[in-house]
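>>> Take this sequence and fold it.
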Amino acid sequence: MKEQKRIILISLVTGIVLMVMKFAAYFLTNSNFILTDAAESIVNVVASSFAFYSIYLASMPRDENHPYGHGKVEYFSVFIEGALIGIAGVIIVLKSVYSFFNPEAIKDLLQGAIIIGFTGAINGGLGYYMIQKGRSLKSITIEADGRHLLTDTVTSVGLVIGLLLIYFTQILWLDSALSILVGCYILYTGYKLIRRSVAGLMDETDFIVVSDMVKVLDDNRRSEWIDIHNLRAQKYGSELHIDCHLTLPNYFDLIKVHEEVKMVETLVNDKAGIRTEFFIHTDPCIPKCCHYCSMPNCPIRAEAKREDIPWTMDIVMRNKKHYEQ
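Next comes the predicted model:
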């Protein structure tokens, strides 16, 4: 968690510096177009501040009140960031519509474009770095903050192009018209972040993460693991929680059953790239399992194996043994 805190702190300090520069550009030019970027930078600072706190909270150990840990707080962080972006987008659109019908004089657009271009380049580099780190550290907060900064970079590129267009054409109403377009884009970005946070809070399955985990199990499955079914996944920050049923030979004793369950957990944690906690319910095999069971020298086999059933998301998530599917 120390590295996550350091990354968010860098984002916060950088955001404050760039926010001051953007507002300086706005006061220099009096451009609504630049104000859209400056207003969004306030969101960057507030969001990074809350992200820093959420990562601190997510790093706290489990307790009686939070038996699954505090990782879900990262989804609240993303929700607040998305909501703030949305509010900023609404304000920008309203202000730009007003200014479209009540235009004000703008000036020094070339200097403003240079300042905004510089801040956009900084945000672009930092955003790309944070997305890569967010993925490697399995932190939705850092990744969301990085995507927000990349959105800010796209906005800045549009700003620079728009400011140069206004500067060379002297069509002043373009300032408000382009601001409205940028405001709508910011609104859409806020919606996507809110949608992602709600999905996490509602325990929507992360199909990419779970598919990778299932593939690891399928590629490394043991003969003793006859089938896996009724698999359900929940994400808590950077951790994955899995409930599933594992069918094992019915003549295994409790010690052997425990060893096999532990092997499943160790395999996924070593090779799936995400820290995973398993709650595995073990089922005994029955004669109907024999036709897809690979267990060698089985003393109770009722029929020869005649089918290979690959473990896929569709199969392992059903609440049925493979012979029932």
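>>> all contacts plus neighbour counts: C-alpha atoms, from now on.
Fine.
>>> where's the residue lying closest to Met19 once chain neighbours are set aside, which helix or strand?
Closest residue in space to Met19, ignoring its immediate chain neighbours: Ser41 at 5.2 Å, by C-alpha to C-alpha, 6 or more residues apart in numbering. In this assignment (DSSP states H and E), Ser41 forms part of helix 32-58.
>>> Mind giving me the packing neighbours of the next helix or strand along the chain from that helix?
Remark: after helix 32-58, the chain's next helix or strand is helix 73-101, criterion DSSP H and E. With contacts taken as 3 or more C-alpha pairs under 8 Å, 6 or more residues apart in numbering; DSSP states H and E, helix 73-101 sits against helix 32-58, helix 140-169, helix 173-201.
>>> how far does helix 73-101 sit from the chain's center?
Chain-centre distance of helix 73-101: 20 Å, with C-alpha atoms, centre = their mean, to the nearest Å.
>>> what's the answer for stretch 225-237, then?
On C-alpha atoms, centre = their mean, the centre of stretch 225-237 falls 20 Å from the chain's centre.
>>> In contact with the residue nearest to Met19, which residues are there?
Gly15, Leu18, Met19, Lys22 (C-alpha atoms under 8 Å, 6 or more residues apart in numbering).
>>> In helices, which of these fall?
Counted as lying in helices by DSSP state H, out of these, are Gly15, Leu18, Met19, Lys22.
>>> For the helix or strand hosting His241, which residues meet the burial criterion?
His241 belongs to strand 239-248 when assigned by DSSP H and E. Neighbour counts over strand 239-248 (16 or more other C-alpha atoms under 10 Å) mark Glu239, Leu240, Ile242, Asp243, Cys244, His245, Leu246, Thr247, Leu248 as buried.
>>> wouldn't the last one be in contact with Ile228 here?
No - here Leu248 lies out of contact with Ile228, judged by C-alpha atoms under 8 Å, at a distance of 9.4 Å.
>>> about what we covered before: can you flag the buried ones in the ones in helices among the contacts of Ser41?
By 16+ other C-alpha under 10 Å, these give Gly15, Leu18, Met19, Lys22 as buried.
>>> Please tell me how far Thr247 sits from Ile286.
In this view, Thr247 and Ile286 are 9 Å apart by C-alpha to C-alpha, to the nearest Å.
>>> swap in Thr36?
66 Å.
>>> Neighbour count for the two, which is higher?
Under the criterion of other C-alpha atoms under 10 Å, the comparison of Thr36 against Ile286 puts Thr36 first, with 28 against 15.
>>> Report the central residue of the chain.
Centroid-nearest residue in the chain, with C-alpha atoms, centre = their mean: Ile140, separated by 3.9 Å.
>>> and the gap between it and Ile42?
Remark: distance between Ile140 and Ile42 (C-alpha to C-alpha) = 21 Å.
>>> can you check Tyr128 too?
Remark: distance between Tyr128 and Ile42 (C-alpha to C-alpha) = 20 Å.
>>> Looking at the two, which is more packed in?
Ile42 (20 against 16).
>>> thinking that one is in contact with Leu18, fair?
No - taking contacts as C-alpha under 8 Å, Ile42 lies outside contact range of Leu18: 9.7 Å.
>>> Alongside the first, I'd like the structure of this one:
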Amino acid sequence: MRKMRPVRGQGQYRRQYSDDPDQRLHGCEDEAYPYGYGKAEYIVAVVIYLFLFVIGIYILFDGARAILEGRRVTPCLSAAWGAIFSIAINELMFRQSVCAGAQINSPSITAKAWETRSDVLSSIAVLIGILGAKMGFHFMDPLAAIIVGVIILRVCVQQVKGAITNLMDGASEEEMDDEVREALRGVANVSDIREINSREMGQELELEIRLGVPKDITVSQGETIKHETKQAIREIIDRKLRITVMLFPVSCNA
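Now for the predicted structure:
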């Protein structure tokens, strides 16, 4: 018989051992946090984007002040080569980080990538300013800084909104729900798809499926339905999943 032990501080129980891969303990789970630390990724992402937001405000106001004060700075061309080198290196790092973040669905890595992209945008502003100053257009440097600041602020607002939505267990996209429903229609003995709930858990997507099944099926048939349901979902969603399937009896003429 499988042992059950209480989750500290909660009136719930969870399995210490299980044959179901969706119920096995992951390496980051413990008694205090039975669902792991996936949500911490969104907290890290919010902190990074807030830091970038402050940088964006500084760049924006510094550029505006430079225009109002009429600053005239003519940098040397060696600074332009340094800006070009910085753009190339940081853009490469950005693309690699975004690819890694998308591959494992890590919000914190994606946030770090956008921090690198802000360095790219800043270097572009520096390059434009240097070239503009050399041509006699001294306002181009602060103007480019203002544009970069606005872009950084816009990205930060969008990404923070998404991170907070996931922290609050916001609803998933309707398109994904429709795909899941379509896949489950092929599972035998499923009379009704009552509810599909999902939430982001950092690198994992957690799904909770409630299905109506004939009330006269056996326990073995119920387990088969659960297995086929999970298999059908994994075939259409290519990412790390944690799936919970609950069955409810319905009459044949329901």
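>>> Can you pull the TM-score for these?
Put the two chains on top of each other and the TM-score (TM-score structural alignment, normalised by the length of structure 2) is 0.79; 229 aligned residues with a C-alpha RMSD of 2.6 Å.
>>> quick one on the thing from earlier: gap between the residue nearest to Met19 of structure 1 and Ser238 of structure 1?
Distance of Ser41 of structure 1 to Ser238 of structure 1, computed by C-alpha to C-alpha: 27 Å.
>>> Leu150 of structure 1 too?
The separation that Leu150 of structure 1 has from Ser238 of structure 1, given C-alpha to C-alpha, amounts to 22 Å.
>>> Tell me the counterpart of Leu207 of structure 2 in structure 1.
Under the alignment (TM-score structural alignment), Leu207 of structure 2 maps onto Ile242 of structure 1.
>>> Report the contact partners of its match.
Leu231, Arg232, Ala233, Gln234, Thr276, Glu277, Phe278, Phe279, Ile280.
>>> between these, which is closest to Lys107 of structure 1?
If you rank these by distance to Lys107 of structure 1 using C-alpha to C-alpha, Gln234 comes first, at 53.3 Å.
>>> quick one: the closest one is in a strand?
Yes - the assignment for Gln234 of structure 1 (DSSP: H, G, I helix; E, B strand; the rest coil) places it in a strand.
>>> Leaving out chain neighbours, which residue sits closest to it?
Nearest residue to Gln234 of structure 1 in three dimensions, chain neighbours excluded: His241, at 5.1 Å (C-alpha to C-alpha, 6+ apart).
>>> From Lys256 of structure 1, how far out is that neighbour?
Applying C-alpha to C-alpha to His241 of structure 1 and Lys256 of structure 1 gives a distance of 23 Å.
>>> same thing with Met213 of structure 1?
From Met213 of structure 1 across to Lys256 of structure 1, the span is 23 Å (C-alpha to C-alpha).
>>> ok, back up a step: for the helix holding Ser41 of structure 1, the distance to its chain's centre please.
17 Å.
>>> cool, stretch 95-115 of structure 2 as well?
What separates the centre of stretch 95-115 of structure 2 from the centre of its chain is 9 Å, taken as C-alpha atoms, centre = their mean.
>>> And for stretch 234-252 of structure 2?
Chain-centre distance of stretch 234-252 of structure 2: 22 Å, with C-alpha atoms, centre = their mean.
>>> what's in contact with that stretch?
For stretch 234-252 of structure 2, the surrounding residues in contact (C-alpha under 8 Å, 6+ apart) are 22-23, 104, 179-180, 183, 191, 203-216, 222, 226, 229-230.
>>> start to end distance for it?
First-to-last residue span, stretch 234-252 of structure 2, C-alpha to C-alpha: 29 Å.
>>> Tell me which residues of it come out buried.
Arg234, Leu241, Arg242, Ile243, Thr244, Val245, Leu247, Val250.
>>> ok, now stretch 95-109 of structure 2?
Neighbour counts using 16+ other C-alpha under 10 Å place Arg95, Ser97, Val98, Gly101, Asn105, Ser106, Pro107, Ser108, Ile109 of stretch 95-109 of structure 2 among the buried residues.
>>> The fifth one is in contact with Glu204, isn't it?
So the one you mean is Asn105 of structure 2. Yes - in this structure, Asn105 of structure 2 is within contact of Glu204 by C-alpha under 8 Å, at 7.5 Å.
>>> count of residues packed around Cys76 of structure 2?
Cys76 of structure 2 is flanked by 12 other residues according to other C-alpha under 10 Å.
>>> For the stretch 201-325 of structure 1, which segments count as strands?
Secondary structure of the stretch 201-325 of structure 1 (DSSP state E, counting those that start in this stretch): strands located at 227-236, 239-248, 275-284.
>>> how big is the offset of the last one relative to structure 2?
Taking mean C-alpha distance after the TM-score superposition for structure 1, the mean distance separating strand 275-284 of structure 1 from the aligned residues in structure 2 is 1.9 Å.
>>> Where in structure 2 does that strand align, residue-wise?
Strand 275-284 of structure 1 lines up with residues 240-249 of structure 2 when matched by TM-score structural alignment.
>>> give the contact list for Leu149 of structure 1.
Asn44, Asn123, Gly124, Leu126, Gly127.
>>> any chance of the buried residues of stretch 95-109 of structure 2 in CSV, plus distance to Trp81 of structure 2?
Conversion of those to CSV gives the following (distance: C-alpha to C-alpha, whole Å):
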residue, distance to Trp81 of structure 2
Arg95, 21
Ser97, 24
Val98, 26
Gly101, 30
Asn105, 35
Ser106, 34
Pro107, 33
Ser108, 31
Ile109, 29
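>>> which one in structure 1 is aligned with Ala32 of structure 2?
Under the alignment (TM-score structural alignment), Ala32 of structure 2 pairs with Asn65 of structure 1.
>>> same thing with His227 of structure 2?
Per TM-score structural alignment, the equivalent position to His227 of structure 2 in structure 1 is Lys262.
>>> Ok, Ala171 of structure 2 next?
With TM-score structural alignment as the criterion, Ala171 of structure 2 matches Thr205.
>>> Pull the contacting residues for its match.
Applying C-alpha under 8 Å, 6+ apart, the residues near Thr205 of structure 1 are Ala233, Gln234.
>>> Tell me how far the match of Leu207 of structure 2 lies from Leu109 of structure 1.
Taken as C-alpha to C-alpha, the span from Ile242 of structure 1 to Leu109 of structure 1 is 55 Å.
>>> likewise Ser77 of structure 1?
When Ser77 of structure 1 is compared with Leu109 of structure 1 (using C-alpha to C-alpha), they lie 36 Å apart.
>>> do the same with Gly162 of structure 1
10 Å.
>>> show me the contacts for Thr247 of structure 1.
Counted by C-alpha under 8 Å, 6+ apart, Thr247 of structure 1 has contacts Trp225, Ile226, Asp227, Ile228, Thr282, Asp283, Pro284, Cys285, Lys321.
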